[in-house]
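> what's the 3D shape of this:
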Amino acid sequence: MAFRFRRTVKIFPGVRLNLGKRGVSGSAGVRGANVTLGRNGLYGNAGIPGTGLSYREKLLKNKTPSRRSVRKHTAQPPGNSLPPIAAQIASLQLNTITGDIAILDANGTDLGDEAMEVAKTHARETLEAALQEHVDNHNRMMERIGNIHLDTPAPNQFPQLLPEPFDLPSPTRPVPRKLNWLAWICPARRRAVVSSNERRQSDYQKQQLQWQSERENHQRKETQRATLYLRAQQGSISAMEQVLDDHLIDIDWPRETSLSFELSKDGKTLMLDVDLPEIEDFPNTELRVYQRGIGVSVKELSDTALRKLYMAHVHGMGFRLIGEGFACAPSVETVVLSGFTQITNAATGRVEDQYLYSVKVRRDAWGAIHFGNLEAVDPVEALTAFDLRRDMTKTGIFRAIEPWSSEFASSPA
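I've put the predicted structure just below:
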């Protein structure tokens, strides 16, 4: 890895795009949807891995025959209208590269056309809705990739502390077992019931004490976080570093990203290195559901469109991180951000870290940006207003550069 500094964090995808903390994951290697079969029926869950966006709908339902159908088909018992293969359905995959839809069992085996026909017959509308939602999520993700800079804070916009909720439910108080007539006439039975009640009450008290301890520990940590943010806002260097750690992991990134940073001893310079995605691994499709029938059409972006999207994304990442650096660290006067990626050396066949761009930005110059109108800002052009090292063609082909360095830069711990 090309990280040159001692503090490294990972930014996870999809944090602020839904109510959950980490979003919805999918099957390995496939950006898709899934369905789950349980006692309450078959549910479809459509989502884009890394976005936190999802759609859930009950798919297959045991149809209750109408009165007319009961009179006409009295030999068919109610509640058994689903074919046996429906019980095998465990997941549904939609490949956003090919548009293929597959219904799988719990072992990941394709159940084939029969299972698809069951879904179409018994859950056509909800299956269509799930696919439409999945397509919409994918296309929104593609748009989000190109507009990642839109949430960049102004340099004087210190991050708001987002409290972590305490989600552990309190223990349930046990209901004492009552003494029945047998317990009253049998002392051994009575002692067993009383002993059982005492043991359950004792266990409950221990669980309650543990729960209270964990809640108090959580509240103490939240108080420490609030104090940390206050100290950082007042200019404490160590607090600003910790706020950067705490805040950066909550950025709504389209994909998992690693970055490294370090503050100078005087708190005036912030160095950032960010691991950029490789264009070969970049999503390059737009989706559309069929107007008739069940299916998804896939349109692959042209090379030019893909490179434009890639340029917008990797520069938007840098733009956003520069803004976060100034906002989280009020004492910082200069941010130096460098973006690198892994490229295969054609001469050796080895994968090497290569820097694509490196930019040095002063706070006063950064403040000239109109942060209330970021829709009009092109990050590719915006970074040229600062001390930028970049060797890139108009079509988005990068050549490696030497990044800006600093006398305080150190190796990762």
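
> For the rest of this, base every contact and every neighbour count on C-alpha atoms.
Noted.

> Number of residues surrounding E128?
18 (other C-alpha atoms under 10 Å).

> Check the one 5 residues further on too.
Neighbouring residues of E133 were enumerated by other C-alpha under 10 Å; the total is 21.

> Nearest residue to it in space, please, no chain neighbours.
Y55 (6.5 Å; C-alpha to C-alpha, 6 or more residues apart in numbering).

> mind listing what that neighbour touches?
Y55 makes contact with G44, N45, A46, G47, A130, E133, H134, according to C-alpha atoms under 8 Å, 6 or more residues apart in numbering.

> By neighbours, which of these wins?
Neighbour-wise, the contacts of Y55 (other C-alpha under 10 Å) top out at A46, 31 neighbours.

> That one belongs to a helix?
No - counting by DSSP: H, G, I helix; E, B strand; the rest coil, one finds A46 to be strand, located in no helix.

> Pull the contacting residues for it.
A46 neighbours (C-alpha under 8 Å, 6+ apart): G32, A33, N34, S54, Y55, R56, A130, L131, E133, H134.

> Here is the second sequence; please produce its structure so I can put it next to the first one:
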Amino acid sequence: MGFRFSKRIQIMPGVRLNLSKSGASWSLGPRGASISIGKRGVYGNIGLPGTGLSWRERLDQPNSRSSEDTDRLPTRIRPQVPETVTARLVNDEVQFFDDAGNPLVSALIPSAKSAMKDDIRALLAAQEAERNGQIDALRMLHHDVPHGVQQIYPVTSGKPQRERYGSHGEYMQALMSWHAAIANACSADDQVADKLLENLGTLQWPAETNIMVSLQAGRLLLDVDLPEIEDMPARRWKAIVTRMAIEAKPISQKDLAALYRDHVASILLRLIGHSMASSNAIRSVGISAYTQRTTATGHLADEYVATVDVTRSAWNGVNLARIGEIEPDNLLRHLGAKLEANSRGTLMLQVPLT
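The predicted structure follows:
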């Protein structure tokens, strides 16, 4: 609807003939308020006398609007789709962000879900694999065992030679200094132990690992403080694509006990492998591993739960190139380890090595 201008010719009081480019129509009613009938329909008119201005409203289709009127209605503002939409995991749920890093408006989220469904599925699957991979890695600590053995050169090399000195006195003085250096230097076992500690100190461990080292005449004894079973992760992760989230699922007590046992086995094999690789001077490795548990009397105490004693010849029989394919518990059993659990999965007491 709107204002228009037209030319009118009065025929008789109350009845007028309206002329316009679109044709003629009859108008009934007093001046200023009338009803017109023509080929375009029935209209109600309200005019302003003396001005030639009028307001029209179609009466035979009260719920419809002319195309001209519809074009003049304000258009509802719709949110614009950004050029880039990013899906990120926030508090274990997928959320969408625009190219400026702002959260995507809710009206655009259904479209983003539909367009990015494959990417969302891949994101959740990657998160599930990464988080569960950190748990599974507790069983794989021994996968980094070296295949070769390092060489340690003794300080006894470089003994003074007589022909290099101009006089016997100079030679004797150099020889005495060399013997003094040998006396003040570490023994061969001390050198090997230092190299062993250096190698073990560079390794990354999931939890603090305390080790007491004793080396004498090529026999290495390690006293190892194991992590507690309470330190093990008690949940695994599951991607829920329909909810666009990743959820933590509790691990059963049986699976938790199996995880802890495998973790202990992996620790023992890692220590054996890196110890043997430190020097050929190490002829055997004995490990006694303990954990702090509540005893039958209710007191916390260190209890030995695993022991293993491996000679170099036995270790040389292991195909270290395929160490990642070997079940750690089976390998330890083959090497004569004492690592046993009761029906509840609790590791049983063992007598430490001496």
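
> so which helix or strand takes in the residue nearest to E133 of the first structure?
According to DSSP states H and E, Y55 of the first structure maps onto strand 54-58.

> and that strand, which stretch of the second structure?
Aligned using TM-score structural alignment, strand 54-58 of the first structure spans no residues in the second structure.

> you'd agree I11 of the first structure is up against E256?
Yes - counting by C-alpha atoms under 8 Å, I11 of the first structure touches E256, with 5.6 Å between them.

> And the two? Which one has more around it.
A count of neighbours by other C-alpha under 10 Å puts I11 above the other of I11 of the first structure and E256, at 20 against 15.

> That one maps to what in the second structure?
Checking TM-score structural alignment: I11 of the first structure goes with nothing.

> I11 of the first structure and L244 of the first structure: what is the separation?
11 Å (C-alpha to C-alpha, to the nearest Å).

> I'd like the distance from the residue nearest to E133 of the first structure to L287 of the first structure, if you could.
17 Å.

> which one in the second structure is aligned with P153 of the first structure?
Mapped onto the second structure by TM-score structural alignment, P153 of the first structure lines up with P146.

> thought L349 of the second structure was touching Y304?
Yes - at 5.7 Å, L349 of the second structure counts as touching Y304 under the criterion of C-alpha under 8 Å.

> Comparing the two, which residue is more hemmed in?
Y304 (23 against 16).

> counterpart of the more buried one in the first structure?
Match for Y304 of the second structure (TM-score structural alignment): Y355.

> Likewise for V224 of the second structure?
So, by TM-score structural alignment, V224 of the second structure is matched to V274.

> Would you enumerate the residues in contact with that match?
With C-alpha under 8 Å, 6+ apart, V274 of the first structure has these contacts: F3, T257, S258, L259, S260, G318, L337, S338, G339, F340.

> quick one, what contacts the second one?
Taking C-alpha under 8 Å, 6+ apart as the definition of contact, the neighbours of T257 of the first structure are K10, I11, F12, V274, D275, L276.

> So which of the residues you listed are in strands?
Per DSSP state E, strands hold the following members of the contacts of T257 of the first structure: K10, I11, V274, D275.

> Surely A329 of the first structure touches R231?
No - in this structure A329 of the first structure lies outside contact range of R231 using C-alpha under 8 Å: 10.6 Å.

> For these two, indicate the residue with more neighbours.
Ranked by neighbour count (other C-alpha under 10 Å), A329 of the first structure and R231 place A329 first, with 29 against 16.

> Just give the nearest non-adjacent residue to that one, would you?
M240 (5.4 Å).

> Matching the one you found against the second structure, which residue comes up?
In the second structure, M240 of the first structure lands on V192 (TM-score structural alignment).

> Could you count how many residues lie near that match?
25.

> One more: K120 of the first structure?
Using other C-alpha under 10 Å: K120 of the first structure sits among 18 other residues.

> Show me which residues of the helix or strand hosting A129 of the first structure are buried.
Using DSSP H and E, A129 of the first structure sits in helix 112-146. Neighbour-count burial for helix 112-146 of the first structure, counted by 16 or more other C-alpha atoms under 10 Å, picks out 115-116, 118-120, 122-124, 126-139, 141-142, 144-146.

> Could you check how far the counterpart of G325 of the first structure in the second structure is from N91 of the second structure?
Aligning on TM-score structural alignment places G325 of the first structure opposite S275 in the second structure. Per C-alpha to C-alpha, S275 of the second structure is found 42 Å from N91 of the second structure.

> Those two: which has the busier surroundings?
Comparing S275 of the second structure with N91 by other C-alpha under 10 Å, the one with more neighbours is S275, at 26 against 9.
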